[in-house]
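Enquirer: sharing a sequence plus its predicted fold:
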Amino acid sequence: MSVATDAPVLDLDCEHLFTVEELRWRDRVREFTAKHITPVVDADFEDRHFRLELVRGLGELGVLGMHLEGHGCAGAGAVSYGLACMELEAGDTAWRTFVSVQGSLAMTAIAKWGSDEQQRRWLPGMAAGRTIGCFALTEPDGGSDPAGMRTVARREGGDWVLNGAKRWIGLGSVADVAVVWAATEEGVRGFVVPTDTPGFVPRDITNKLSLRASIQCDLSFEDCRVPADAVLPGVIGLRGPFSCLNEARYGIVWGVMGAARECLRAAVERSTSRRVFGRPLAEFQLTQQKLADMAVEYQKGLLLALHLGRLKEDGRLAPAQISVGKLNNVREALDIARTVRTILGGDGVTSDFPVMRHMANLESVRTYEGTDEVHALVIGQALTGHRAFS
């Protein structure tokens, strides 16, 4: 299944499975990535630089909250969104992550669970890239255990006062608004918190060896006071953040295939141009075995993503099915990156090729929005009816 006309992969002739509109989204995002991301991303990764000036361009492109309707959002289909994620991550995971945090997490929380006033206030600017959002759920002591969150919000007069800490929060130090999840006497609630609120304190995590062209932060809330209408009125409990996480996980299923595609492209090009023992590396059987195995897994991953996308558009996509996609596609994309590195030899660890950058980024993707272990247990529960984690 070739989704890029020049992609060096086995062509299963599936282009006809996409609509004209879906292919239009793919091509527009591919062009943006080729023009604005690919030429600078190696330097940005090296320098730990998030290119903030691209945010408005992504808003103009229409990809911010593109799966949502109204308030300036594109109202695109699930497959169109998936293809956009794939093209962005082919450039770098940092940019698919940005679109995911902004649209699948922060904007989705406000669109699904926010009041009309919250939606009118925040969503148009976020869709246009004038306003940046973040989504504060993960905490220092338990990314996979949100039910045990220690960040709390208590009522004080007509206000809410937040205290606690979050970790690995994408965009926290550049965001204008944060969707913060906190424990209350009623259960877990979401709060829409402008980041200039006193007591909201972001700190960049600077020692990352992955996602270096992105921003992740520690957040602390020190008597952070917000008005009563800051709470998301539409949901109480973990159903709220989990519904947003499923949107983000769905985008990951597609996105990582973009990283895998670029690694596979590098392997084919290098193996056909590099000569060893007097002939091209690609002539050796072991090399062809590696390339064939990677191409098969890449194709399978894309077909799985497409199937999940059609289920989503039909309103039939279950959380366990998303877990199948996230677990399989991230795992296989990372395995492809590692195998490609062996074909590239020592040069594979240099920035002459995108492979080590993608490999490092995929290690983060394998952890965030649910680890392999968590998704395996979700699938296990769906198979057996027994819940193996608390």
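Expert: Cool, got the structure.
Enquirer: rest of the way, CA atoms for contacts and neighbours
Expert: OK.
Enquirer: regarding the residue nearest to V340 when sequence neighbours are not counted, what is its secondary structure?
Expert: Nearest residue to V340, sequence neighbours excluded (Cα to Cα, 6 or more residues apart in numbering): A267, at 5.5 Å. Following DSSP: H, G, I helix; E, B strand; the rest coil, A267 is assigned to helix.
Enquirer: measure A267 to K290 for me?
Expert: 10 Å (Cα to Cα, to the nearest Å).
Enquirer: higher neighbour count, these two?
Expert: Per other Cα atoms under 10 Å, whichever of A267 and K290 has more neighbours is A267, with 28 against 16.
Enquirer: contacting residues around that one?
Expert: 291, 340-341, 343-344 (Cα atoms under 8 Å, 6 or more residues apart in numbering).
Enquirer: what ranges do the strands span in the protein?
Expert: Counting by DSSP state E, the chain has strands at residues 69-70, 73-74, 133-136, 152-156, 159-170, 177-184, 187-194, 200-204, 216-227, 275-276, 279-280.
Enquirer: second one coming, line it up with the first:
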Amino acid sequence: MSYQSVDQIQKALTESVFHYAKDSKKAAGRALGTIVEIITFYALKSWGLERNIAIEKPLPEFGNDDITHNVEYSLHPSTHLTKVAFEANQLPITAVKMAKNQSLIRHQISKNTIKSHALLSKNLILRNSCTIYDGFEIFVNAYLDSYTKDGGQYSIVSLRRRPFAIFECKRVGVEEGMRKGPQTIEKAKQGAYVARTVSSLQKIRLIDGSMGGLIQKQNGAFRHGDYYELMAEIIASNDKELLSRFILTVGVVSNHGNWFTSENHNKELKVLAQSYDWLLFLTDAGIAQFIEELLLNPTNELLMVKEAFQISYTGEKGVNQFTKVKILLSADIALQSYFNTNKKNIEAWFNVIAPAGKRLVVLSEELNTLKSKKWW
């Protein structure tokens, strides 16, 4: 890679993109956090999970609905409802317009539950995982299938409220001249708390230092054993009592002088590794390759990604079109092509910290197994 560390990447972005900002280093650091989220999102899309993804949905703790936590990405059981074709002159494709579709009438949607945003704006800004309306047990999302200058098509799906998996991205920058970011351990603890409180499968530290698992059935009986063996049993099972409130928790961390490396764990990384079911380490080399090939020196096919990034960071408000929620459509198409074409290489950007000895392909298989359950 052209840069030896994320620090060098951040300095390059500070000089080439964020020179206008009052605190250009901090602005570049925030952008790096967005890049980690985008890499995670498009990796999930390349695994065929887009129609299950919700973004920043509140997730209640297990057995305690009074406390909810927003997570970057949650993966929900999904039921296809319909596909809808539209013409270019019908833009924007708003939630209000989509809610009038015949396939949604049976849901008896109340107007105050319909969202105000658009799946695709007149300026061709795409909203990822666009929620049309929220119900109690379900919510309904729209996902863009295709678009040309004449028009396009989108899919409407119904998503079960309770997810089967969550993904959270954690990254903390370091102030100039400091060894550690002041909020590093607090962010690690925050992520660890969420990971340990949302699923029905509970972690228990055993006297020998190993991790035990405990899950309760509706009749009050408990299942217990080695945590990862019990987790694998639940994922493979069709037992609705075990599956109904189980959530696979995945953390994605990136280095910036705080997490050290995937081989050399500091306190914060150890806290996260013992809390998430899976903890993935997004390497400096992976972030550097993404920035080099898509944001700094892209090919002509990927040029729109760079343009969307640059437009988003000019110092003006309301122009951001490079986030996990909203992205320029042409940049989205280019990113999907890049991630699908380079899937194996991109998977190598992630080192698996926990469970020890497991490969990323196992996580992909577990997610697709959970996706395929008869949740309804």
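Expert: Yep, that arrived. What you see is a predicted model; the values in this text were computed from it and never measured.
Enquirer: got a TM-score for the two of them?
Expert: Once the chains are laid over each other, their TM-score by TM-score structural alignment, normalised by the length of the second structure reads 0.29; 192 aligned residues with a Cα RMSD of 7.2 Å.
Enquirer: A295 of the first structure is nearest to which of the strands of the first structure?
Expert: Closest approach to A295 of the first structure among these is made by strand 279-280 (19.2 Å; Cα to Cα).
Enquirer: helices or strands next to the closest one in the packing?
Expert: Here strand 279-280 of the first structure touches helix 239-273, going by 3 or more Cα pairs under 8 Å, 6 or more residues apart in numbering; DSSP states H and E.
Enquirer: got the angle between the helix it packs on and strand 177-184?
Expert: Our comparison of helix 239-273 of the first structure with strand 177-184, counting by axes from the mean of the first three to the mean of the last three Cα atoms, to 10 degrees, yields an angle of 130 degrees.
Enquirer: pull out the buried positions in stretch 333-343 of the second structure.
Expert: For stretch 333-343 of the second structure, the neighbour count (16 or more other Cα atoms under 10 Å) marks 333-339 as buried.
Enquirer: neighbours of G286 of the second structure, how many?
Expert: When neighbours are defined as other Cα under 10 Å, G286 of the second structure has 21 of them.
Enquirer: what's the longest helix along the second structure packed up against?
Expert: Looking across the second structure with DSSP state H, the single longest helix is helix 24-46. Packing partners of helix 24-46 of the second structure (3+ Cα pairs under 8 Å, 6+ apart): helix 6-16, strand 165-170, helix 329-341, helix 343-347.
Enquirer: minimum distance to T94 of the second structure: which of those has it?
Expert: When those are compared (using Cα to Cα), the closest one is helix 329-341, at 15.5 Å.
Enquirer: what angle separates the closest one from helix 24-46?
Expert: Using the same axes, to 10 degrees: helix 329-341 of the second structure against helix 24-46 is 60 degrees.
Enquirer: what's helix 329-341 of the second structure packed up against?
Expert: Applying 3+ Cα pairs under 8 Å, 6+ apart, we find helix 329-341 of the second structure packed against helix 24-46, strand 125-127, helix 303-312.
Enquirer: show me what counts as buried in the longest one.
Expert: This means helix 24-46 of the second structure. 24-29, 31-46.
Enquirer: and for stretch 250-270 of the first structure?
Expert: Counting neighbours by 16+ other Cα under 10 Å, stretch 250-270 of the first structure gives 250-268, 270 as buried.
Enquirer: first-to-last residue distance for stretch 40-54 of the second structure?
Expert: With Cα to Cα as the measure, stretch 40-54 of the second structure spans 13 Å from end to end.
Enquirer: ok, and the closest non-adjacent residue to A333 of the first structure?
Expert: Closest to A333 of the first structure by Cα to Cα, 6+ apart is A260, at 4.9 Å.
Enquirer: doesn't Y298 make contact with the one you found?
Expert: Yes - between A260 of the first structure and Y298 a contact is recorded at 6.9 Å, counting by Cα atoms under 8 Å.
Enquirer: overlap of the contact sets of these two?
Expert: In contact with both A260 of the first structure and Y298: A333, using Cα under 8 Å, 6+ apart.
Enquirer: tell me how many other residues crowd G164 of the first structure.
Expert: Neighbours around G164 of the first structure, by other Cα under 10 Å: 17.
Enquirer: how far away is it from A136 of the first structure?
Expert: The gap separating G164 of the first structure from A136 of the first structure is 11 Å, by Cα to Cα.
Enquirer: swap in H307 of the first structure?
Expert: 30 Å.
Enquirer: which of these two has more neighbours?
Expert: Comparing H307 of the first structure with A136 by other Cα under 10 Å, the one with more neighbours is A136, at 26 against 15.
Enquirer: that one reaches I169, doesn't it?
Expert: Yes - between A136 of the first structure and I169 a contact is recorded at 5.8 Å, counting by Cα under 8 Å.
Enquirer: quickly note the distance from Q285 of the first structure to S271 of the first structure.
Expert: Where S271 of the first structure is concerned, Q285 of the first structure sits at a distance of 12 Å (Cα to Cα).
Enquirer: nope, G91 of the first structure is what I was after
Expert: 22 Å.
Enquirer: name the residue in those two with the higher neighbour count.
Expert: G91 (26 against 21).
Enquirer: surely I138 of the second structure and T131 touch.
Expert: No - I138 of the second structure lies out of contact with T131 (Cα under 8 Å); the separation is 11.0 Å.
Enquirer: neighbour-wise, which of the two wins?
Expert: More crowded of I138 of the second structure and T131, by other Cα under 10 Å: T131, with 25 against 16.
Enquirer: the strand or helix carrying that one - contacts with which helices or strands?
Expert: Under the criterion of DSSP states H and E, T131 of the second structure resides in strand 130-134. In terms of contacts (3+ Cα pairs under 8 Å, 6+ apart), strand 130-134 of the second structure is packed against helix 95-98, strand 138-148.
Enquirer: try it again at 7 Å.
Expert: Judged by 3 or more Cα pairs under 7 Å, 6 or more residues apart in numbering; DSSP states H and E, strand 130-134 of the second structure is in contact with strand 138-148.
Enquirer: output the contacting helices and strands for the strand it packs on.
Expert: Checked by 3+ Cα pairs under 7 Å, 6+ apart, strand 138-148 of the second structure has strand 130-134, strand 151-160 packed alongside it.
Enquirer: now render these as JSON lines, adding distance to L230 of the second structure.
Expert: Shown next, in JSON lines, are these (distance: least, Cα to Cα, whole Å):
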{"stretch": "strand 130-134", "distance to L230 of the second structure": "33"}
{"stretch": "strand 151-160", "distance to L230 of the second structure": "24"}
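Enquirer: if we can go back for a sec, L311 of the first structure is nearest to which of the strands of the first structure?
Expert: Smallest distance to L311 of the first structure across the strands of the first structure (Cα to Cα): 18.8 Å, for strand 69-70.
Enquirer: still on that earlier bit, now the helices and strands packed on helix 329-341 of the second structure as a markdown table including distance to T82 of the second structure?
Expert: Shown next, in a markdown table, are those (distance: least, Cα to Cα, whole Å):
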| stretch | distance to T82 of the second structure |
| --- | --- |
| helix 24-46 | 20 |
| strand 125-127 | 19 |
| helix 303-312 | 30 |
